[in-house]
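Undergrad: quick one: sequence and predicted model below, then my questions.
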Amino acid sequence: MMTSEAQTTWREAGRHWPLAAVISLAGLVLLALLLGIGVGLVDPSADVFAGRNHANIWLGSSLLLSGDAMELFRGQEIYSSHVLSVFGLEAGWQYWSYLPHALPIFAPFSLLPYLPSALVFLLSTLALYGHAVSLQDRDFPAFSAILLLPFLLANILAADSGFLTAALMLYGLGLRGSHPVLAGIAIGVLTIKPQLGLLLPILLIFEGNWRTFLAALAIALVMVALSLAIVGINGWIGYATFNAPYQIYLMNNLGGFFPNLVPSVFGSMRSLGFPADVARLIHLPVALAAIAAFIWSLMRLEAPLARSRSLLYATFLISPYTQSHDLGALAALAALAVRPEPSLPGGLAVLRVVFSALATFVPLVTLLLGLKGMPLAPLVLVFAYGVTLATDRIVESRATRPEPQMN
């Protein structure tokens, strides 16, 4: 006979079958491409992912393993020459934006040819993302799972690190109560994209979660030490001298499709043709309001999931530079908010479902709307954040309200 513990495990697994099905669907597409290469049906030199962001991960790993990692931190002209020599004109415009301590994470991915490497990277980080999402709540309803598809498709099309960074964020948020050290390890690795973790130290300090905070700090320092062994202090000086200023230059000057990938107010204003100075002025009050809303949520919300959701909305409204395929963690927690909340009044319940669902489409439609002259992503995030904060507060207050006593 099956023990009660085993029965509980099977019941818990059963609650996640819609999530497993959606993640598996995306994985099967990637696996089919990979198997197609193995049996000769797909040309491994094909440009399926030409011009996509995995080119940077693959090339950075190649330069690292060949002993030329410092070429990443000598300026855009030098890096572009490597891109052209390896990929040709098909790669389009690429630049190295990662901090030096990301190199140990990406090191293995040039051991395969480019296209198989992109597929293996996406498959492995997709699996991490699916597992990290499963930790956020005891179940994941079918409709919520389906709402992950826009993000899954957006990151596969970009061939970027969005699955990885979203998984790290969700591990950090979802494990901070039960496994604080593991949560800290994930947050420490997430420092390869520091703009995604802007508010995490505030959350951990407010909650008094020093084990997670210190574990994150220790892992980040270990990764920095590894990077110093690889590129020395000159790598970090090169990043500060060339890479970081070039990213600021891009934000301020680059046109075309690039600003349409940025779901912040700043990115939307740039996509509409506003100068960078004006875009920053319009972005600033929204960012300040998001900071205030996040601090309010720490003081008024108790549920870890509600605080996590608040942190993610605020992060993408505060940071002027994130890209639409960075929104995987927010997509997961917004999808969970689509579940019916019987304690909410009818109108608010509908608003919560509608705006949460709209937020899950932001990763996919940001570029499309921007190219049409309608960069609505920050507007959706602002309204979704406001509705989510209000309804999370109502749900919690009604859950803690004492039941009326009968005389």
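TA: On my side now, so go ahead. Numbering: from 1, shown residues only.
Undergrad: contacts, neighbours, all on C-alpha from now
TA: Will do.
Undergrad: buried residues in the host helix or strand of Ser24?
TA: Using DSSP states H and E, Ser24 falls within helix 17-38. Neighbour-count burial for helix 17-38 flags 17-20, 22-24, 26-27, 30-31, 33-34, 37 (criterion: 16 or more other CA atoms under 10 Å).
Undergrad: next, the one to line up against it:
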Amino acid sequence: MTTQIVQRRQLAVLAGGGVVSAASWLLMAPWNVHGWFIGAPLGRDFVNFWLAPRLVMAGQGAMLIDLPAYAETIRATFGLARDPGLLFVYPPHAMLLFAPFSMLPFLPAVLLWTAFNLACLALATRLLLRGAPARGILLAVCLSPPAVAMMMYGHFGGLLALATTVAVLEAPRRPLLAGLCMAILSMKPQFACAIGLMLFCAGQWRCLVFGVGFSLVLAVVSAGLFGIEVWQRFVMITMPMQSSFVTGFDAKMIETAVTAYFAARYSGVAAPLAWAIQGVVAAVSLACGVAALRRGAGEPGCLLVVVLGALVMQPYVSHYDLAIAAPALTLVVLGREPGAAPVTVAAWLLTPLARLLIVFDMPILGVLVPGALIAQGFRLLGPKEAEAPRQATLDAAA
């Protein structure tokens, strides 16, 4: 009887996630590829990843920091009637990842990009479960609300999820492989720094030496292929501009943020107090992440604390970045680990609705996501709960 109740709850959560995910996609009118979606019914921000390498390789890299010219190029390329408000803010060595896709026409490129990231999510799930889970489990992860948010926005949370999983699992045993994955994470440098700080504080610092070395190699290769000027523009112009969106609180530019700082500032809290709140959350996140690493992050619950901690440590993280946590988060929500906190389930369910919630002045994900980290951290590090139904129950429900 207990097993049947658990299965019904899991099925209800899966159904709720499916409804929310489908609704969030349909609300963006995917049939109109000249509106919010651009060129395809998914992958809005992939426009940046596809266009930036093409401009740089054509000798027009300066356009990436000339926002009016960049917007006009996007409008002309995709036949848009208005400025889509996009900009490219990633370090130049990330273009080593984007360039192969930019060589294809846009529609095949975005479809292949999406499939690649979903495959990475599936592989990360298999590694986390140390085997071949039921297909239903992989489907649940790849169609989870955080994964749908990633697909809608066209980001590379799947690759980052795989790199994070390998880096955390292999840091004690294979520092070279973990260091290579840390170099991949450096394409999102603030997240790489957060994971690196946790690993360092947990005494798993050897992989960081390799990570820095591999990252430097990627930077040198990118400078050789794209020119040193792209790095100069990134450091001198792009980084300060991106930072100003957060410190100056340009809510429109960071409206999908899921951090305590954003929730506080959006709710009218004064900047000094909002930074103090974010500082407390960051300190708790770091402590929970380090404790989880020392305990051994081979289980979904432990890895979830590490990844969520690395995300909410930062003052700005978008909702689509939760795809990095999608394998561990989905497994925990569906019962692979005992005792998913209600706030964790709520954060998982509502992830794709971040933009819609802000339309209604409800920055609740900035409360739910840090709350999920704190709740799961205390559950993980507190007294062990009674054993819950494990993989057989989860497979049956999925």
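TA: Received, thanks. Quick caveat, the model's predicted, so the values are computed rather than measured.
Undergrad: please state their TM-score.
TA: Once superposed, the chains reach a TM-score of 0.76 (TM-score structural alignment, normalised by the length of structure 2), with 351 aligned residues with a CA RMSD of 3.5 Å.
Undergrad: save the buried residues of helix 17-38 of structure 1 as a markdown table, and put in distance to Gly255 of structure 1 too.
TA: Listed next are the buried residues of helix 17-38 of structure 1 as a markdown table, based on distance: CA to CA, whole Å:
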| residue | distance to Gly255 of structure 1 |
| --- | --- |
| Trp17 | 43 |
| Pro18 | 40 |
| Leu19 | 37 |
| Ala20 | 39 |
| Val22 | 35 |
| Ile23 | 34 |
| Ser24 | 37 |
| Ala26 | 32 |
| Gly27 | 34 |
| Leu30 | 32 |
| Leu31 | 35 |
| Leu33 | 33 |
| Leu34 | 35 |
| Ile37 | 36 |
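Undergrad: just name the closest of these to Gly373 of structure 1, please.
TA: Gly373 of structure 1 lies nearest to Ala26 out of these, by CA to CA, at 30.1 Å.
Undergrad: and the closest residue to the closest one other than its chain neighbours, how many neighbours?
TA: Take Ala26 of structure 1 and drop its neighbours on the chain: the residue closest to it by CA to CA, 6 or more residues apart in numbering is Leu152, 7.1 Å away. The number of residues packed near Leu152 of structure 1 is 23, by other CA atoms under 10 Å.
Undergrad: alignment lookup: Leu152 of structure 1 to structure 2.
TA: Leu152 of structure 1 maps onto Ala147 of structure 2 when the alignment is built from TM-score structural alignment.
Undergrad: just the element for its match, please.
TA: Going by DSSP H and E, Ala147 of structure 2 is part of helix 145-153.
Undergrad: show me what that helix is packed up against.
TA: Applying 3 or more CA pairs under 8 Å, 6 or more residues apart in numbering; DSSP states H and E, one finds that helix 145-153 of structure 2 contacts helix 2-26, helix 157-170, helix 342-350.
Undergrad: columns distance to Val280 of structure 2 on top of these, output as TSV?
TA: Conversion of those to TSV gives the following (distance: least, CA to CA, whole Å):
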stretch	distance to Val280 of structure 2
helix 2-26	31
helix 157-170	24
helix 342-350	19
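Undergrad: quick check: angle from the helix holding Ala147 of structure 2 to helix 2-26?
TA: 20 degrees (axes from the mean of the first three to the mean of the last three CA atoms, to 10 degrees).
Undergrad: what lies in contact with helix 145-153 of structure 2?
TA: 17-18, 20-21, 25, 41-46, 114, 118, 141-142, 156-158, 319-323, 326, 348-352 (CA atoms under 8 Å, 6 or more residues apart in numbering).
Undergrad: how big is the offset of it relative to structure 1?
TA: Here helix 145-153 of structure 2, set against structure 1 after superposition, deviates by a mean of 1.3 Å using mean CA distance after the TM-score superposition for structure 1.
Undergrad: could you measure from Arg211 of structure 1 over to Ser308 of structure 1?
TA: 18 Å (CA to CA, to the nearest Å).
Undergrad: out of those two, which sits in the busier spot?
TA: The neighbour count for Arg211 of structure 1 versus Ser308, taken as other CA under 10 Å, is higher for Ser308 (25 against 17).
Undergrad: give the closest residue to the residue mapped onto Ile184 of structure 2 from structure 1 in space, chain neighbours not counted.
TA: The criterion is TM-score structural alignment: under it, Ile184 of structure 2 has Val189 as its aligned partner in structure 1. Of all residues not flanking Val189 of structure 1 in the chain, Ala220 sits nearest, at 6.4 Å (CA to CA, 6+ apart).
Undergrad: which helix or strand contains that neighbour?
TA: Applying DSSP H and E as the criterion places Ala220 of structure 1 in helix 210-238.
Undergrad: mind listing what's buried in that helix?
TA: Neighbour counts over helix 210-238 of structure 1 (16+ other CA under 10 Å) mark 210-217, 219-220, 223-224, 226-228, 230-231, 235-236, 238 as buried.
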